[in-house]
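Trainee: I would like the atomic coordinates for the input below:
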Amino acid sequence: MISNTKKIKNKLAKRYAKEKRFQIYGLGAIVISIAFLLSLLINISTTGFPAFQQTYINIDVDIDSKLLNLDGKYSEQALFSANYRKVINQSLKTLFPGVEDRRQKRALRQLISKSARYQLRDFVMNNPDTINTKQSLWFLARDDVDVFMKGSIDRSLPESDRRLKNFQLVWIDKLLTENRLEKRFNINFFTQGDSREPEQAGIKGAMIGSLLTMLVTVLLSFPIGVSAAIYLEEFAPKNNRWVDIIEININNLAAVPSIVFGLLGLAVFIGFFGVPRSIPLIGGLVLTLMTLPTIIISSRAALKAVPPSIREAALGLGASRVQTTFHHVVPAAMPGILTGTIIGMAQALGETAPLLMIGMVAFIADVPQGITDPSTVLPVQIYLWSDSPERAFTERTSAAIMVLLGFLIVMNLLATIMRRKFEKKR
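Mentor: Prediction:
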């Protein structure tokens, strides 16, 4: 008797020990996952936050009508086509006299962004009375100066190992001494489209392209996916061979690599129907194909979760099958349907491979105005910037990732809020 009691106690002790080890393993897995996630987020944040600031250079610009080649003509067309580059170059020479070497002259012109002449043009066209006066204006600094100001270029390195030469560092020191260099919030990052010049590049075009593509996707995938789920779950005949084949194919499509949908869009929408490449319409059509299986499966699961008593009560009170489905079952399943739809949209928002196949990898500088205008999307923009060699594009890549993560967080919060709202109505 005593030996049996000891055996039972030993077995219980071993069982409790196994349970404790399992809990420790599970807790360890969670801690490791959180540690990796935090490491990723910290790395992205520390690299991306500098992109939200931009360096500006102050220059005293002598807006001389002779340098502008106006010849006494101050019409809008004359002001638009005037030689603003020459004015800026002359102002830089005045600021740094004694620069005679050809290589140094070129480097001097590269202190400020190429957009300076367009900024000066807009200023003069808006203020024509400033012609033949001297104005103190702030211009975007070139990417190398900006990166140096953010501490990403070590001036203690040998001159051959850094992008800025010694004479350029002397110029920067002079600008700092005269308070002609300052960092400001980089509003251009959110208000400009893509550019070959890092200091001018922004995500507005990619953001608008993503929103238009998601608009097409949700307008097509939500009604089609939910309608298909309602038919398969509520109206389709049971134990039917064709229905079984459709269900199997839907489940299989959910596991198909996303690039396959890109190939399908390339062959069908572009090759057969002739839809133009690189527009939100074709992107939305391809992402609709990719998102439909997710929406159908999640919507069917939400419909299945509705208690049978709701259907039985409605039918017992004389409601038709259609009335029971659309007045009682679908409203009860709507929280799950919306959650699945938003999760599918979040997955589509982060997709790159299928969009590369339909040409949305093209360099698009203009901001799209509609679903038929050439555009790109945020994931593709991130892909393009990550392949650029300039250091300034590295920080903009991380900043764009932060914006994309922000979109995904907002979409998940929206799913949670909508779910709770519909659950309260029930």
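Trainee: okay, CA-based contacts and neighbour counts for the rest of this
Mentor: Will do.
Trainee: From residue 302, how far out is the nearest residue to residue 237 once chain neighbours are set aside?
Mentor: Nearest non-adjacent residue to residue 237, counting by C-alpha to C-alpha, 6 or more residues apart in numbering: residue 243, 7.4 Å away. Using C-alpha to C-alpha, to the nearest Å, residue 243 is found at 19 Å from residue 302.
Trainee: quick one on the thing from earlier: didn't the residue nearest to residue 237 look like it was pressed against residue 231?
Mentor: No: shown here, residue 243 and residue 231 do not form a contact pair, counting by C-alpha atoms under 8 Å, at 10.3 Å.
Trainee: show me where this structure has strands.
Mentor: For the chain, the strands defined by DSSP state E cover 53-62, 134-140, 181-185.
Trainee: can I get those strands in TSV with distance to residue 76 and mean neighbour count?
Mentor: As requested, the strands of the chain are exported to TSV (distance: least, C-alpha to C-alpha, whole Å; neighbours: other C-alpha atoms under 10 Å):
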stretch	distance to residue 76	mean neighbour count
strand 53-62	20	20
strand 134-140	20	17
strand 181-185	31	16
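Trainee: Now render those as CSV, adding distance to residue 22.
Mentor: Formatted as CSV, the strands of the chain follow (distance: least, C-alpha to C-alpha, whole Å):
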stretch, distance to residue 22
strand 53-62, 48
strand 134-140, 58
strand 181-185, 50
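Trainee: Among the ones you listed, which comes closest to residue 202?
Mentor: strand 53-62 (11.9 Å; C-alpha to C-alpha).
Trainee: circling back to that earlier point, more neighbours: which of residue 243 and residue 302?
Mentor: residue 302 (22 against 14; other C-alpha atoms under 10 Å).
Trainee: Following up with a second sequence; could you model it the same way so I can compare the two?
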Amino acid sequence: MKFANSLSQVKKRKRRDRRFKAYSYSAIALAGAFLVFFFYNIISNGWTAFQQAELKVEVTYSEEAMEMGNWALSEEMSYLVSRGYTRLIPVRMEEDKTLLGTSRQEWVLADSEVDQFLKGKPNRLSKAEKTLITEMKSHGQARLAFNTGFFGNGDSKLPEMAGIWSAAVGSMYVLIITFLFSFPIGVMTAIYLEEFAPNNKFMPIIEVNINNLAAIPSILFGLLGLAIFINFFGVPRSSALAGGLTLSLMTLPIIIISTRAAIRAVPSSVREGALALGATPWQTVLTNILPLSLPGILTGTIIGLAQAIGETAPLLIVGMMAYIPDAPGDFTSAATVLPAQIYTWSSDSLRAFTERTSAGIIVLLAVMLSMNGLAIYLRNKRETKW
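Mentor: Below you'll find the predicted structure:
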């Protein structure tokens, strides 16, 4: 009887084990399905933004075109060519006086509705305009070319002119400021807490607060940055300096925690050996502990910066949601970042901004995945096995 009961219990445990494995595999499969759907949706909507419609039209550089650029085109073409291009015609004539009085065929930027039509997406073109574009395409006068403007232009109210350049430069500036302020302060704080801080009743309080700072909502760091850096220190609002300092507050706890973990992973025998050879505690840290823990420190830093580059809420509070058509010239100029640019495009009513929103997400994901990949590489390549 006891043997039968034991056998029954073993069978029950095995059934529970199989059910647990089935639940685990189902959860992984569901998460994978959502991930695949996410990437499919983003890529299918965004890859078309890397192409832009162009039309080959007759451009006449006349006195009238010097005053109003759309007069350089025929009446039917002026409605199909981007207004951004026609506005640049007088500027081009000012820069190159030899254009005046000439007429030539050129590939020019098409309006966003023409672009959507050539991509097979919903548009507001009339039947006659669709017929004309179809005819031009059949004669090789309408095409989809690589959209260099998406990477080289700043923001614009015209979808066909809008690009990520100004947001990318702003993100780079913000990331530089974040690194310069959070990395040295975070590493030095971790070294002190791990190697030199006295073991008293205040240390547990400090450690709990550092861990709590790493977990609080990011928008609270935005409020803190607004109060300290903008209202108190007078840092220019909407600048990369304000955004970088705010994000450095958010990144600081992550760097401190990861650095302490990397330092703690170094065996105590390394410290004891250095001290036994006559090294001072600071010499031990600088020549032995810090070099050995550097891969772990860099890994945590890169992950913290990757998280910072994808943040929007703190930057919303410090004003980095402004319309910025040109790249910032320095750290104190008005700037925006990629997440804020993506949010701005997603809230626009024009259909053509939808694909640019997805394309911006693709670029941002590529940057974040590259940074995480670099962190994994450094960890695996440089990590010392004890």
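Trainee: Mind checking how well the two chains overlap by TM-score?
Mentor: Once superposed, chain against chain, the TM-score is 0.95 (TM-score structural alignment, normalised by the length of structure 2); 386 aligned residues with a C-alpha RMSD of 1.9 Å.
Trainee: Map the residue nearest to residue 237 of structure 1 across to structure 2 for me.
Mentor: Residue pairing (TM-score structural alignment): residue 243 of structure 1 is matched to residue 203 of structure 2.
Trainee: Kindly report the same for residue 362 of structure 1.
Mentor: Checking TM-score structural alignment: residue 362 of structure 1 goes with residue 322.
Trainee: pretty sure its match contacts residue 170?
Mentor: No: with contact defined as C-alpha under 8 Å, residue 322 of structure 2 and residue 170 do not form a contacting pair (11.8 Å).
Trainee: Pull up the overlap in contacts between the two.
Mentor: 335-336 (C-alpha atoms under 8 Å, 6 or more residues apart in numbering).
Trainee: These two: which is more packed in?
Mentor: residue 170 (30 against 15).
Trainee: what lines up against that one once you look at structure 1?
Mentor: Match for residue 170 of structure 2 (TM-score structural alignment): residue 209.
Trainee: Run through the residues that contact that match.
Mentor: 280, 367-368, 375-378.
Trainee: how far away is it from residue 63 of structure 1?
Mentor: 39 Å.
Trainee: do residue 189 of structure 1 as well
Mentor: From residue 189 of structure 1 to residue 63 of structure 1 the distance is 29 Å (C-alpha to C-alpha).
Trainee: so what's the aligned partner of residue 238 of structure 2 in structure 1 closest to, chain neighbours aside?
Mentor: Using TM-score structural alignment, the equivalent of residue 238 of structure 2 in structure 1 is residue 278. Distance criterion C-alpha to C-alpha, 6+ apart; nearest residue to residue 278 of structure 1, sequence neighbours excluded, is residue 360 at 4.2 Å.
Trainee: That neighbour against residue 376, yeah?
Mentor: Yes: counting by C-alpha under 8 Å, residue 376 is a contact partner of residue 360 of structure 1 at 5.3 Å.
Trainee: compared with structure 1, how much does the longest helix along structure 2 deviate?
Mentor: Scanning structure 2 for the helix with the most residues, using DSSP state H, yields helix 2-46. By mean C-alpha distance after the TM-score superposition for structure 1, the fitted helix 2-46 of structure 2 averages 1.4 Å away from its aligned residues in structure 1.
Trainee: again with stretch 366-377 of structure 2
Mentor: With mean C-alpha distance after the TM-score superposition for structure 1, stretch 366-377 of structure 2 averages 1.0 Å from its match.
Trainee: so how many other residues sit close to residue 389 of structure 1?
Mentor: Residue 389 of structure 1, neighbours per other C-alpha under 10 Å, totals 9.
Trainee: Can you find the partner of it in structure 2?
Mentor: Residue 389 of structure 1 maps onto residue 349 in structure 2, by TM-score structural alignment.
Trainee: what span of structure 2 lines up against stretch 24-44 of structure 1?
Mentor: Aligned using TM-score structural alignment, stretch 24-44 of structure 1 spans residues 22-42 in structure 2.
Trainee: Find the nearest non-adjacent residue to the residue nearest in space to the middle of structure 1, please.
Mentor: In structure 1, the C-alpha nearest the mean C-alpha coordinate belongs to residue 378, at 3.2 Å (C-alpha atoms, centre = their mean). Using C-alpha to C-alpha, 6+ apart and skipping residues adjacent in sequence, the residue nearest residue 378 of structure 1 is residue 206, 4.9 Å away.
Trainee: Quick check: the gap between whichever residue in structure 2 pairs up with residue 307 of structure 1 and residue 207 of structure 2.
Mentor: Using TM-score structural alignment, the partner of residue 307 of structure 1 in structure 2 is residue 267. For residue 267 of structure 2, the distance to residue 207 of structure 2 equals 22 Å [C-alpha to C-alpha].
Trainee: Likewise for residue 286 of structure 2?
Mentor: Taking C-alpha to C-alpha, one finds residue 286 of structure 2 at 23 Å from residue 207 of structure 2.
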